[in-house]
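Participant: here you go, sequence then predicted model.
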Amino acid sequence: MSAVGSEAPPCSTVPEAVHRRRWAILAVLMLSLLIVVLDNSILNVAMKTIATPPPTGLGATHSQLEWAVNSYTLVFAGLLFTSGLLADRLGRKRVLLAGLVLFGAGSVLAGLSESPGELIAFRALMGVGGALVMPSTLAVLMNVFERDEQPRAMGIWTGGVGVAIAVGPATGGLLLEHFWWGSVFMVNVPIVIAALIAMAVLVPESRDPAPGRPDVPGVLLSVAGLVLLVYGIIKGGQLADFTDPEVLLTVGGGLAVLAGFVLHERRSRHPALDVRYFREPAFSAAVTAVALVFFALMGVTFFMVFYTQSVRGYTPFQTGLLLLPLAASQLFFASRAELAVKRFGARATCTAGLLAVAATMAAFVLLGTDTPIWVLEVLFVVQGAGMAHVTPPVTVTIMQALPREKAGSGSAVNNIFRQVGGALGVAVLGSLLSAAYRGWIDGELAGVPGLSEGDRRAAGESIEATRALAERMGPAGRTLAERADEAFVHAMHVTVAASAAVTLAGAVVVAWFMPGRPGASEGKGEREWRRLPEGPAERAVDGALDDARPRG
């Protein structure tokens, strides 16, 4: 499936003791990956419950719900650069274990939160743990599998995201039907304990024999830039006005800081992100593709929960079951994407996958307040299949572009664009949804007698707030509740149309820049790019790994 290199090394580079238990190690890595992705998919189902006033929920507003997601993803994304470098320097197993401990502690504290502010803060702590876990899993994978087996292993690794998406919503819905909302975080604890024990026994230690220094200024610039950018987008949705001075200043400031980050990385002797890799069109196209796929996935799952529960009346558990086709389709096709790449090439496979995602996003405009639910399920199957033909090939492209000893840094690049894409998907699509909803429902709220300006603005922030007002109005609020459903569906149509356009643009980028079929004619630059991972440094880390393998 490799889009970057197709020739295996002439001899084994992985110690025999490690090679024999490589699939068991992959299973442990999948368990670690499961909790990181599982948490976000569970949280999506719990959104409506957390928005409910105490004691059932926390009474979180629409923007607070977005920050409950984005506080995790922004901290995660901001620390991925440094965590990848730490894993290469200190040892990937050691960093993995530390990350799991932090993630478990953050899960317990998040489950015991007494306010939306506490939940946001403890979700950020979980982001620190997740940032230590995610890059290390893929880095370990690159060091325990031979090059010719890496595409298959990475296909299974990316398919693990589908497993978490499948297990998360249904598990979250089941927990919410029998326990309090905090149980969706407490479920992480036994998984963390099992992963810690299995990892201590099975996973070998590996590290970069010549690591660079952590780039603290670069990390701070990246975190500050992302926070400003996403905060401005969320604020624009709250105000229903993206031209507001506060929005323009924060978004502009975020872009300026991120530009400073790029300039700093270009000049730094030990950059957190080596921007020279982005000079290669195939590499840039790969990270663009993975960002857009998760932009669509996180954005859709965020607002689809409100569509199924608020508009269609399904329970959290039923909503989780409705999301299963999306996850099952992704899981089924992810392990088979290698066959498509071998036959048609990475360019055709990824382009077709992105076109399928864009088509399903556009087709969501078919959904109304009473559309047969099987239409949604069919769209989920097609979308999952499209995503599955994008993520494995681009992951291989990114990871095999780097020497093996830099696997932590390469994994950080892959995951940073996953998480930034997901964070921006929630922020951009969530804010667009909020703005479109308010633009429609404000006219309806203006006709409600005796409603103050402050109450009118609060009631127009989300469909849940409008429905709460309608319930307080008694029988007279039935019409307002119906109008709220119509306003939400209208806002959803606007949102998915915008997402489809962005994904379509990504398909064009991939079709233009991704490499074609293996063995096809290629230029000198691309041949050199394919040979990049096979240098003396790779052989050096193989020796370090051999020294670290268990004896006897």
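Facilitator: Okay, I see it.
Participant: alpha carbons only for contacts and neighbour counts from here, please
Facilitator: Noted.
Participant: all the helices of the stretch 151-300 of the chain, in order from the start?
Facilitator: For the stretch 151-300 of the chain, the helices defined by DSSP state H, counting those that start in this stretch cover 183-186, 188-202, 216-239, 245-267, 281-306.
Participant: most tightly packed of those?
Facilitator: helix 281-306 (a mean of 24; mean count of other Cα atoms under 10 Å).
Participant: what element comes up after it heading to the C-terminus?
Facilitator: On the C-terminal side of helix 281-306, the closest following helix or strand by DSSP states H and E is helix 316-322.
Participant: ok so, going back, mind putting the helices of the stretch 151-300 of the chain into TSV with distance to F145?
Facilitator: Output for these, formatted as TSV (distance: least, Cα to Cα, whole Å):
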stretch	distance to F145
helix 183-186	33
helix 188-202	14
helix 216-239	30
helix 245-267	31
helix 281-306	22
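Participant: mind checking the ones you listed for the one nearest to G543?
Facilitator: Closest to G543 of the helices of the stretch 151-300 of the chain is helix 188-202 (Cα to Cα; 19.1 Å).
Participant: so I191 makes contact with V36?
Facilitator: No. Using Cα atoms under 8 Å, I191 is not in contact with V36, being 10.5 Å away.
Participant: circling back: which one, of the helices of the stretch 151-300 of the chain, ends up nearest to E377?
Facilitator: So among the helices of the stretch 151-300 of the chain, helix 281-306 is nearest, using Cα to Cα, at 11.9 Å.
Participant: and the longest helix seen in the chain, which residues are buried?
Facilitator: In the chain, ranked by residue count with DSSP state H as the criterion, the top helix is helix 478-513. Neighbour counts over helix 478-513 (16 or more other Cα atoms under 10 Å) mark 480-481, 483-500, 503-507, 509-511, 513 as buried.
Participant: here comes the other one, which I'd like you to weigh against the first:
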Amino acid sequence: MGTAGAAANRRPDRWVILAVLCLVQLVVILDNTILNVAIPSLTKELGATTSQTQWVIGAYSLAQAGLLIAAGGFADRYGRKRTQLLGLVFFGLGSAGAALSSTAGELIAARAAMGVGGSMLLATSIAIVVRTFDGEELPKAMAAAMGVGSLGFALGPVIGGLLLAHFWWGSVFLVNLPVCVLGLIGVARLVPESKDPLGDRPDLLGAVLCTVGLVAGVYAIIQGPGYGWTSGRTLLPAAICVVVMTGFVLWERRTPHPLLDMSFFRNARFRGAVSGGVLVSFGMGGSLFLLTQHLQFVLGYGPLSAGLRTAPMALTVVLLNLTGFGMRLTTKLAPPVAIAVGLTLMAGGLAAIAVLGHNGSYPGILLGLLLMGAGIACAQPAMGGAVMSSIPPERAGIGSGLMGTMSELGNSLGVAVLGAVLTAGFASSLPAGVPQGAARSLPDALAAGGPGKAHQVHSAFADSLTNAQLIGAVAVLVGGLVAAWLIGRAGTAPVGGGTVPGQPEAREPEPAPAA
């Protein structure tokens, strides 16, 4: 079909559909970081330890990472619109449960339930975009969707700080409910239904193995500093992770209807985007988790002030997307170059925050946030396009799920690993007379050390933060170089006949717009 014919068949309400999808995606991704500024409140009001606060954040990301691929397969089989609606229901119910939690354990369980709903939403958003747009409009729509995702990731601390300045910590969850209601109305009326015509059976065993393996691995990472890395309580879940994930790979290679087609990994562009995406999310998620603690515990800002001081990154992403500068830059540069440049900027920003902000210099943190925003606007559309162009269009749900999985898995591991690095470094740097067990949180260490050792405890915490943030910067830089190198080596032919973003694809007929 020619360009004119393709344009004639485009839905007139496609940009409204995109707006609905962006709204849903915004609130799901926003909940990855909205709790970061509430960590001190959770520590005081719920008596949560550092490990528990990591689980409050990590349970949400981990549930998404474990179920996104399964949710993508479910969406391809049973319908992407149907999956979106189910996801909104689960997400809304989980948000209500989180707001009403009275213990850290209840909050962790509610956050996991939210993650289940979030997995359904993230697994279908990009897939619906790919099925709704084509030609020259597809890269613009992809950039808009990913830009909103980055905006939600960065605006979380701002909105969380604003709510905490006027309400109790549960308000950061109640704000999701009206968005869920609007999303249900918009998706039900506007979003077209689409599914894989082949209708493969869902791989239930693969979904179980993937989820169990990821949960066991992150549990070992989070609990390692507390129990000891050689403790049986750390080694046992680590071993379970290795065994179960090995079984997952073997099962996916032999089952006729795999959850994740391992042939995708034969494509170097796909491998580059996936590996780079995991490392980038690792550095970004973990470093922003540390940054909010840096602003509050080290520099002494309140929740709202700390949230507002992370806003420049989000504003930079929005400015570059609204002006079209980011899109023009990424379309002029080859994808490997755009990814390498963008992720180098992000790594430089993280390093600037760690080094220049170490002694209480917010201008240094500001410089880092601006560099990170520019890097996101440059690299993310190119990386997302590399994934979606590497798989067949009828498996768009799996592709969208994979993109979400690499982001959520990297974010969860970043919080766990860099949080563990912070705890371990803090424990080893505490002044004499302060027990290492007090390193569970800065308030505990200050209480154990007393006023006479407060300065030493603060310095130990700041030094440990800097070291953990630098590890995050290195992870982002390595991720950018790996992704750019692998994608640069790849050919242009997608796996299984997929399409390259910006080129028309053969697509199933869509239903007429809703009246």
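Facilitator: Cool, the structure landed. Just so we're clear, the structure is a prediction, and the values are computed from it rather than from any experiment.
Participant: returning to what we had before: how about the longest helix of the first structure, aligned to which bit of the second structure?
Facilitator: Using TM-score structural alignment, helix 478-513 of the first structure corresponds to residues 451-486 of the second structure.
Participant: and for stretch 96-110 of the first structure?
Facilitator: Taken onto the second structure by TM-score structural alignment, stretch 96-110 of the first structure occupies residues 84-98 there.
Participant: equivalent analysis for stretch 43-51 of the first structure, please.
Facilitator: So stretch 43-51 of the first structure sits over residues 35-43 in the second structure, by TM-score structural alignment.
Participant: the longest helix of the first structure: average distance to aligned residues in the second structure?
Facilitator: Averaged over the aligned pairs, helix 478-513 of the first structure sits 1.9 Å from the second structure after superposition, using mean Cα distance after the TM-score superposition for the first structure.
Participant: what's the first helix or strand after that helix?
Facilitator: Taking DSSP H and E, what comes next after helix 478-513 of the first structure is helix 524-531.
Participant: now do that following helix: which elements does it pack against?
Facilitator: With contacts taken as 3 or more Cα pairs under 8 Å, 6 or more residues apart in numbering; DSSP states H and E, helix 524-531 of the first structure sits against no other helix or strand.
Participant: could you identify the helix or strand that succeeds it?
Facilitator: Helix 524-531 of the first structure is succeeded, C-terminally, by helix 536-548 (DSSP H and E).
Participant: off-centre distance for that next one?
Facilitator: Put simply, helix 536-548 of the first structure sits 32 Å off its chain's centre (Cα atoms, centre = their mean, to the nearest Å).
Participant: ditto for stretch 357-368 of the second structure
Facilitator: 24 Å.
Participant: list the buried residues for that stretch?
Facilitator: For stretch 357-368 of the second structure, a neighbour-count test (16+ other Cα under 10 Å) marks G357, H358, Y362, G364, I365, L366, L367, G368 as buried.
Participant: what strand or helix carries the alignment partner in the first structure of G58 of the second structure?
Facilitator: By TM-score structural alignment, G58 of the second structure lines up with N70 in the first structure. If you go by DSSP H and E, N70 of the first structure is part of helix 62-90.
Participant: same question, P550 of the first structure
Facilitator: Applying DSSP H and E, one finds P550 of the first structure in no helix or strand.
Participant: and if you look at A98 of the second structure?
Facilitator: Here A98 of the second structure, judged by DSSP H and E, is contained in helix 80-99.
Participant: next one: P245 of the first structure from G236 of the first structure, what distance?
Facilitator: Using Cα to Cα, to the nearest Å, we find P245 of the first structure at a distance of 10 Å from G236 of the first structure.
Participant: V341 of the first structure now?
Facilitator: Taking Cα to Cα, one finds V341 of the first structure at 41 Å from G236 of the first structure.
Participant: average offset between the helix holding N70 of the first structure and the second structure?
Facilitator: Compared with the second structure after fitting, helix 62-90 of the first structure deviates on average by 1.1 Å (mean Cα distance after the TM-score superposition for the first structure).
Participant: what packs against that helix?
Facilitator: Where contact means 3+ Cα pairs under 8 Å, 6+ apart, helix 62-90 of the first structure is packed against helix 22-51, helix 92-111, helix 116-144, helix 216-239, helix 407-424.
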